[in-house]
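Asker: for reference, the sequence and a predicted model appear below.
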Amino acid sequence: MQAVGMKAEAVASILADKQDCDVLIAAAWLHDVGYAPGLATTGFHPLDGARWLRHVRFDDRVAALVAHHSCAQLEADERGLRSDLDAEFDREQSAVADALWYVDMTTGPDGQDYEVTARLDEVRSRYGPDHIVTRFIDRAEPDIVAAVRRTEDRLKAAGNQPM
């Protein structure tokens, strides 16, 4: 989580609006909070984390970005939780959402930088071919890669190199 948060701090400058920068950074630092044992109720960390953020009255937009980070709606489908996710949290499609997916899906579990397709392969190898997460990644790959590429394009247009 720390590497994702720090990467968000570094790429937030591509967002013109200061509020968008702050929202991206907060969502990046908090995107995996739902893995915390005391917060896990469904076992689906985007939804568990977003529900906790809402419970503690954190910013609604941050909670929604956490709920839907990195194509979470497709994993929610796999887990039978899509209707809960969609009913409780709006899905934002924006440069901020893309940037959140970028910082998440180009950072490995030990904080190392990855090219997005290598990161997706890393996830698949960690979970194995029959795991629900692997099935989700297989379905989500085109959308995840597209969001990452859009962010890379924004970084290049701003004169920054993708990380």
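Answerer: Yep, it's here. Residues are numbered from 1 along each chain as shown.
Asker: going forward, measure contacts between C-alpha atoms and count neighbours the same way
Answerer: OK.
Asker: how about the most centrally placed residue in the chain, nearest residue that isn't a chain neighbour?
Answerer: When Cα atoms, centre = their mean is applied to the chain, the residue found nearest the centroid is residue 69 (3.1 Å). What sits nearest to residue 69 in space, not counting adjacent residues and going by Cα to Cα, 6 or more residues apart in numbering, is residue 101, at 6.0 Å.
Asker: and the next helix or strand past the helix or strand that that neighbour is a member of?
Answerer: In the assignment (DSSP states H and E), residue 101 maps to helix 95-105. Toward the C-terminus, helix 95-105 is succeeded by helix 116-127 as the next helix or strand (DSSP H and E).
Asker: buried ones in that following helix?
Answerer: 116-117, 119-120, 123-124 (16 or more other Cα atoms under 10 Å).
Asker: alright, now check it against this:
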Amino acid sequence: MADHLSSWAWRVAQSELAQALPRRWAHSQGVARAAAALSILVDDDHDLLIASAILHDVGYAPRLVMTGFHPLDGARFLRDEHQADERLLRLVANHTYALLEAEERGLRKELEENFPILDNPLLVDALIYCDMTTTPCGTPTTAADRVAEILARYGPDTMVGKFIQRADPDIRAAVGRIERAQEVQPR
């Protein structure tokens, strides 16, 4: 796959997020930088990983909000307005254990039926790693600190707070798998 997918994704994400949500745009750029650093792990799918990283939060863009659940809203936008690659849609829709939050919101069936999780555990883990090791401002962090930041921002008794607490062990496991994979890669 050529780098045209990530170039297109960058333009789409920038047009939807840069002005409307500059902090979310900074986070998305940081997630994409983290994805670029993992390119050796995903070989031929590096462009897909970078594209999904830059677009993972596009559903937060105010004009795209339909359900209020950004993974679903973002994937629908990419499908309906851009006829985006199916694997990209599935990564965006299911990033960072979105099925768990979808369940909290009563949207799990809708998410699963429209965008089944991608059958590529390495890519799924890599996107989780990139998202959960990047602060809202786009700088590197640890998964533990990122989960703590989300809990502090939203509160433990909110829908997002409940979801992130529930997903925390799975997030840490996914991040650990990517960190171990990086350790065995030649430099």
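Answerer: Done, it's in. All values derive from a computational prediction rather than experimental measurement.
Asker: TM-score them against each other, please.
Answerer: TM-score for the superposed chains, counting by TM-score structural alignment, normalised by the length of structure 1: 0.94, backed by 158 aligned residues with a Cα RMSD of 1.0 Å.
Asker: picking up where we left off before, show me what the residue nearest to the centre of structure 1 aligns to in structure 2.
Answerer: In structure 2, residue 69 of structure 1 lines up with residue 95, judged by TM-score structural alignment.
Asker: contacting residues for that match?
Answerer: 56, 71, 124, 127-128 (Cα atoms under 8 Å, 6 or more residues apart in numbering).
Asker: and of those, the nearest to residue 65 of structure 2?
Answerer: residue 71 (10.2 Å; Cα to Cα).
Asker: in structure 1, what sits opposite that closest one in the alignment?
Answerer: Checking TM-score structural alignment: residue 71 of structure 2 goes with residue 46.
Asker: just the helices in structure 2 please.
Answerer: 4-17, 22-37, 39-42, 46-55, 70-82, 86-93, 98-105, 108-114, 121-132, 143-154, 159-183 (DSSP state H).
Asker: mean deviation, the shortest one versus structure 1?
Answerer: To tie it back to what came earlier, the one meant is helix 39-42 of structure 2. Per the superposition on structure 1, helix 39-42 of structure 2 and its aligned residues are separated by 1.5 Å on average (mean Cα distance after the TM-score superposition for structure 1).
Asker: buried set for stretch 84-100 of structure 2?
Answerer: 84, 87-100.
Asker: can you get me the start-to-end distance on it?
Answerer: 24 Å (Cα to Cα, to the nearest Å).
Asker: how far off centre is it?
Answerer: Centroid separation for stretch 84-100 of structure 2 versus its chain: 8 Å, with Cα atoms, centre = their mean, to the nearest Å.
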